[in-house]
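Asker: would you be able to build a 3D model of this:
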Amino acid sequence: MSILAATGHLNLDTFSAEFIKAFWAPTAVTVAWLIQYGMIDFICIGASRTYFKWGFPKGAEGAPEPLCRAMRVHMNQLENSNHMLFTMWLCALCGLPRFAGAFGALWVAVRCMYGFKYRMTQGNLKGILQFTVPSYVIVQTFYFMIAQRILKVAFNFDDFKSYIAAGGVVLTAYLLMLGTAMLQSKHCGVWDKSQKKEQ
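Answerer: Have a look, this model is predicted:
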């Protein structure tokens, strides 16, 4: 059935039904994440604020450690969610909605564990990284699959070539990221030395 009505206008009922059939998995992941971020992470801040009587509009500066960690989790989840949601949906729209939904669900589970660990564990970087690294790997997997689909569909690469070329694209992105981090580190060193000379 066409999503366009006889008048040429969009038939919203048909469109939404077809959209849900095709993209139920990433849609469910998006809703699950909104519940996690918008309710669970936010409620943890509210509970901490209430316990410590740390009313609004006070921020994290000078706040008790558990409240600071809850606020940091909330901000960190926001920083990571845009990245993941965009790549998950792009992967789904590139023809891999079930793959995107499965890996998106895994990402939500990992980030839930990350938030819990961060809020409950003071200064345990190793514990936090055990959930941070897998969440980044999941997003990198989305990059790889998006690149592979684009190369296969838009440029008619066969499966083998598209996977190899997609690996090259992701590797190039990693090298660019590493180079940028090295330049930033160098800049920080130059700035730090100039500040010490002025003192």
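Asker: make it CA atoms for all contacts and neighbour counts henceforth
Answerer: Noted.
Asker: what helix or strand does residue 187 sit in?
Answerer: helix 159-198 (DSSP states H and E).
Asker: and that helix, what's buried?
Answerer: Buried residues in helix 159-198, counting neighbours by 16 or more other CA atoms under 10 Å, are found at 162-163, 165-167, 169-170.
Asker: next, the angle helix 159-198 makes with the helix or strand harbouring residue 129.
Answerer: Assigned by DSSP H and E, residue 129 belongs to helix 125-154. Interaxial angle of helix 125-154 relative to helix 159-198 (axes from the mean of the first three to the mean of the last three CA atoms, to 10 degrees): 130 degrees.
Asker: now do the buried residues in helix 125-154.
Answerer: Neighbour-count burial for helix 125-154 [16+ other CA under 10 Å]: 128, 131-132, 135, 138-152.
Asker: output the contacting helices and strands for it.
Answerer: helix 65-93, helix 97-120, helix 159-198 (3 or more CA pairs under 8 Å, 6 or more residues apart in numbering; DSSP states H and E).
Asker: let's see it at 6 Å
Answerer: Helices and strands touching helix 125-154, by 3 or more CA pairs under 6 Å, 6 or more residues apart in numbering; DSSP states H and E, are helix 97-120, helix 159-198.
Asker: now render the ones you listed as JSON lines, adding distance to residue 85.
Answerer: Output for the helices and strands packed on helix 125-154, formatted as JSON lines (distance: least, CA to CA, whole Å):
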{"stretch": "helix 97-120", "distance to residue 85": "8"}
{"stretch": "helix 159-198", "distance to residue 85": "18"}
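Asker: out of the ones you listed, flag the one nearest residue 50.
Answerer: Among the helices and strands packed on helix 125-154, the nearest to residue 50 by CA to CA is helix 97-120 (15.7 Å).
Asker: nearest to the spatial middle of this structure, which residue is it?
Answerer: Residue closest to the average C-alpha location in the chain (CA atoms, centre = their mean): residue 84, at 2.8 Å.
Asker: please give the structure of this sequence too, so both can be compared:
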Amino acid sequence: MTLRPPVILHVGPWGLCGVDEAGRGPLAGPVMAAAVMLDPAQPIDGLRDSKKLSAAARERLAGEIRLRAAAWCVAEASVAEIDRLNILHATMLAMQRAVAGLGRAPDEVWVDGNRCPDWAWRSQAVVKGDDKVAAIAAASILAKTVRDQFMGTLHDEYPAYGFARHMGYGTAAHLAALQEHGACPQHRRSFGPVKLVLDQATLF
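Answerer: Next up, the predicted model:
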């Protein structure tokens, strides 16, 4: 049997803050962003892109990150802000809030993706950074677990949509529920499938 080699992520300079988001694509719920500054004296094994981890592994690592990181913060942009600003600008806003909420100023901020918010911190965008940079991977895990928890709560409030299963993404089951029940207050009205349902409702 061939064993997979361990995933070794770049640690980055001291004072580095990693930033990532969760929830840009769904039709419902806020977009979350996390900012994490890791403590080099307390390394965390197993960090990688949250999408490549099981739910159990993400939860375990999220607990370790909260306990052992030098600083961390998770922030959001609401559905109303997404509809008002558009999803890109709302994501940038959530990232700004996350870094501002750290309680300490990072020396440098590395953001997953191909662009950074317009902010005062020295920063760079890192494409696929959540699988290359430990601090970004940690931010990916925190953003994903917090958003999943929120969508579970939303499922309890609006069980007809199945939010706990698809986390608000446009699955066939979610689209069918939208057609049957219409949009709830946590649906993004500026997103095409939701807008289509709302437009259809006005015809009757």
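Asker: after superposition, what's the TM-score here?
Answerer: The pair, once superposed, lands on a TM-score of 0.23 when counted by TM-score structural alignment, normalised by the length of structure 1; 82 aligned residues with a CA RMSD of 5.6 Å.
Asker: picking that back up, select, out of the helices and strands packed on helix 125-154 of structure 1, the one closest to residue 12 of structure 1.
Answerer: helix 97-120 (20.8 Å).
Asker: how far is that closest one from where the chain is centred?
Answerer: 9 Å (CA atoms, centre = their mean, to the nearest Å).
Asker: state which helix of structure 2 is the longest.
Answerer: helix 134-157 (DSSP state H).
Asker: buried set for it?
Answerer: Going by neighbour count (16+ other CA under 10 Å), the buried part of helix 134-157 of structure 2 is 134-148, 150-152, 154-155.
Asker: for it, name the packing helices and strands.
Answerer: Contact here means 3+ CA pairs under 6 Å, 6+ apart; on that basis helix 134-157 of structure 2 packs against strand 16-22, strand 31-37, helix 163-166.
Asker: got the buried residues for the helix or strand where residue 65 of structure 2 lies?
Answerer: If you go by DSSP H and E, residue 65 of structure 2 is part of helix 55-68. Applying a neighbour-count criterion of 16+ other CA under 10 Å, one finds 58-59, 61-62, 64-66, 68 buried in helix 55-68 of structure 2.
Asker: including distance to residue 90 of structure 2, could these go into TSV?
Answerer: TSV is the format used below for these (distance: CA to CA, whole Å):
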residue	distance to residue 90 of structure 2
58	25
59	26
61	27
62	24
64	28
65	25
66	25
68	29
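Asker: closest one to residue 18 of structure 2 out of the residues you listed, please.
Answerer: Of the buried residues of helix 55-68 of structure 2, the one sitting nearest to residue 18 of structure 2 (CA to CA) turns out to be residue 65, at 12.3 Å.
Asker: the closest residue in space to residue 23 of structure 1 that isn't next to it in sequence and residue 20 of structure 1, how far apart?
Answerer: In space, and not counting its chain neighbours, residue 23 of structure 1 is closest to residue 97: 5.8 Å by CA to CA, 6 or more residues apart in numbering. According to CA to CA, to the nearest Å, residue 97 of structure 1 and residue 20 of structure 1 sit 11 Å apart.
Asker: just residue 196 of structure 1 next, same as before
Answerer: Applying CA to CA to residue 196 of structure 1 and residue 20 of structure 1 gives a distance of 59 Å.
Asker: ok, now residue 93 of structure 1?
Answerer: 13 Å.
Asker: same check, this time on residue 148 of structure 1
Answerer: 25 Å.
Asker: secondary structure class for residue 73 of structure 2?
Answerer: strand (DSSP: H, G, I helix; E, B strand; the rest coil).
Asker: just give the number of residues close to it.
Answerer: Neighbouring residues of residue 73 of structure 2 were enumerated by other CA atoms under 10 Å; the total is 22.
Asker: that one against residue 98, yeah?
Answerer: Yes. In this structure residue 73 of structure 2 lies within contact range of residue 98 using CA atoms under 6 Å: 5.3 Å.
Asker: identify the contacts common to those two.
Answerer: Both residue 73 of structure 2 and residue 98 are in contact with 34-35, where contact means CA atoms under 6 Å, 6 or more residues apart in numbering.
Asker: quick revisit: list the residues that contact the residue nearest to the centre of structure 1.
Answerer: Residue 84 of structure 1 neighbours (CA under 6 Å, 6+ apart): residue 139.
Asker: got it, and residue 100 of structure 1?
Answerer: 88, 91-92.
Asker: recalculate using a threshold of 10 Å.
Answerer: Taking CA atoms under 10 Å, 6 or more residues apart in numbering as the criterion, residue 100 of structure 1 is in contact with 23, 25-26, 29, 85, 87-94, 106, 138, 141-142, 145.
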